[in-house]
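*Asks:* based on what follows, work out the 3D shape:
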Amino acid sequence: MCRSVIACEILVGCDALDHHRPLRSGDGVEKMHAKVREVVPERNCDRSPSDDIAAIETLIS
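*Replies:* This next block holds a predicted model:
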């Protein structure tokens, strides 16, 4: 359960970073964003986030 909540928070955080480009965050945040985007593409259309959340759960486990 906690892993799912953390995965949701990471997904929403990555989406927020994408919406604020070309601004950049700190090195650690940018590294985490890059790792997430290796397994989860940017969400630029209306679709279910369930597959993205599952992929992030796997990434952080």
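
*Asks:* from now on I want contacts and neighbour counts done on CA atoms only, so please keep to that.
*Replies:* Fine.

*Asks:* strands of this protein, start to end?
*Replies:* Counting by DSSP state E, one finds no strands in the chain.

*Asks:* in it, which spans are helices?
*Replies:* With helices called from DSSP state H, the chain shows them at 2-19, 27-39, 50-60.

*Asks:* need those in a markdown table (columns: mean neighbour count).
*Replies:* Listed next are the helices of the chain as a markdown table, based on neighbours: other Cα atoms under 10 Å:
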| stretch | mean neighbour count |
| --- | --- |
| helix 2-19 | 15 |
| helix 27-39 | 13 |
| helix 50-60 | 15 |
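
*Asks:* would you do the same for the sequence below? I want to compare the two.
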Amino acid sequence: MYERPKRPGAVTADDVEQATFREALTEAIDNDPDVRAAILRLLTTARTRRPRPTITPPVRQTGRGR
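*Replies:* This is a model prediction of the structure:
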């Protein structure tokens, strides 16, 4: 089915909804210390690295028993 291409300057309902959400989120971050703390907590825990799994090296045989 043919879909009309979007014009470069056209504003859609999704664009308006996304801008409204961003504005509300920015205002909540600026004015609510609980929201700000929660976001900072998420950012700091996302940066932590998971511990690497331990790898047991294979046992090598020595001598004539090979």
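
*Asks:* tell me how they score on TM after superposing.
*Replies:* TM-score for the superposed chains, counting by TM-score structural alignment, normalised by the length of the first structure: 0.36, backed by 26 aligned residues with a Cα RMSD of 2.3 Å.

*Asks:* how about residues contacting the strand or helix carrying residue 39 of the second structure?
*Replies:* Counting by DSSP states H and E, the element that carries residue 39 of the second structure is helix 33-47. Applying Cα atoms under 8 Å, 6 or more residues apart in numbering, the set of residues contacting helix 33-47 of the second structure from outside is 28-30.

*Asks:* now these: which count as buried?
*Replies:* Among the contacts of helix 33-47 of the second structure, those scoring as buried are residue 29 (criterion: 16 or more other Cα atoms under 10 Å).

*Asks:* just the ones of the contacts of helix 33-47 of the second structure in helices?
*Replies:* Using DSSP H, the subset of these located in helices is 28-30.

*Asks:* which residues touch the closest residue to residue 8 of the first structure other than its chain neighbours?
*Replies:* In this structure, residue 8 of the first structure finds its nearest non-sequential neighbour in residue 53, 6.1 Å apart by Cα to Cα, 6 or more residues apart in numbering. Residue 53 of the first structure makes contact with 4, 7-8, 11, according to Cα under 8 Å, 6+ apart.

*Asks:* from residue 28 of the first structure, how far out is residue 53 of the first structure?
*Replies:* Distance, residue 53 of the first structure to residue 28 of the first structure, by Cα to Cα, to the nearest Å: 21 Å.

*Asks:* run the angle between the helix or strand hosting residue 17 of the second structure and helix 33-47 for me.
*Replies:* Assessed by DSSP H and E, residue 17 of the second structure sits inside helix 13-31. If you take axes from the mean of the first three to the mean of the last three Cα atoms, to 10 degrees, helix 13-31 of the second structure sits at 100 degrees to helix 33-47.
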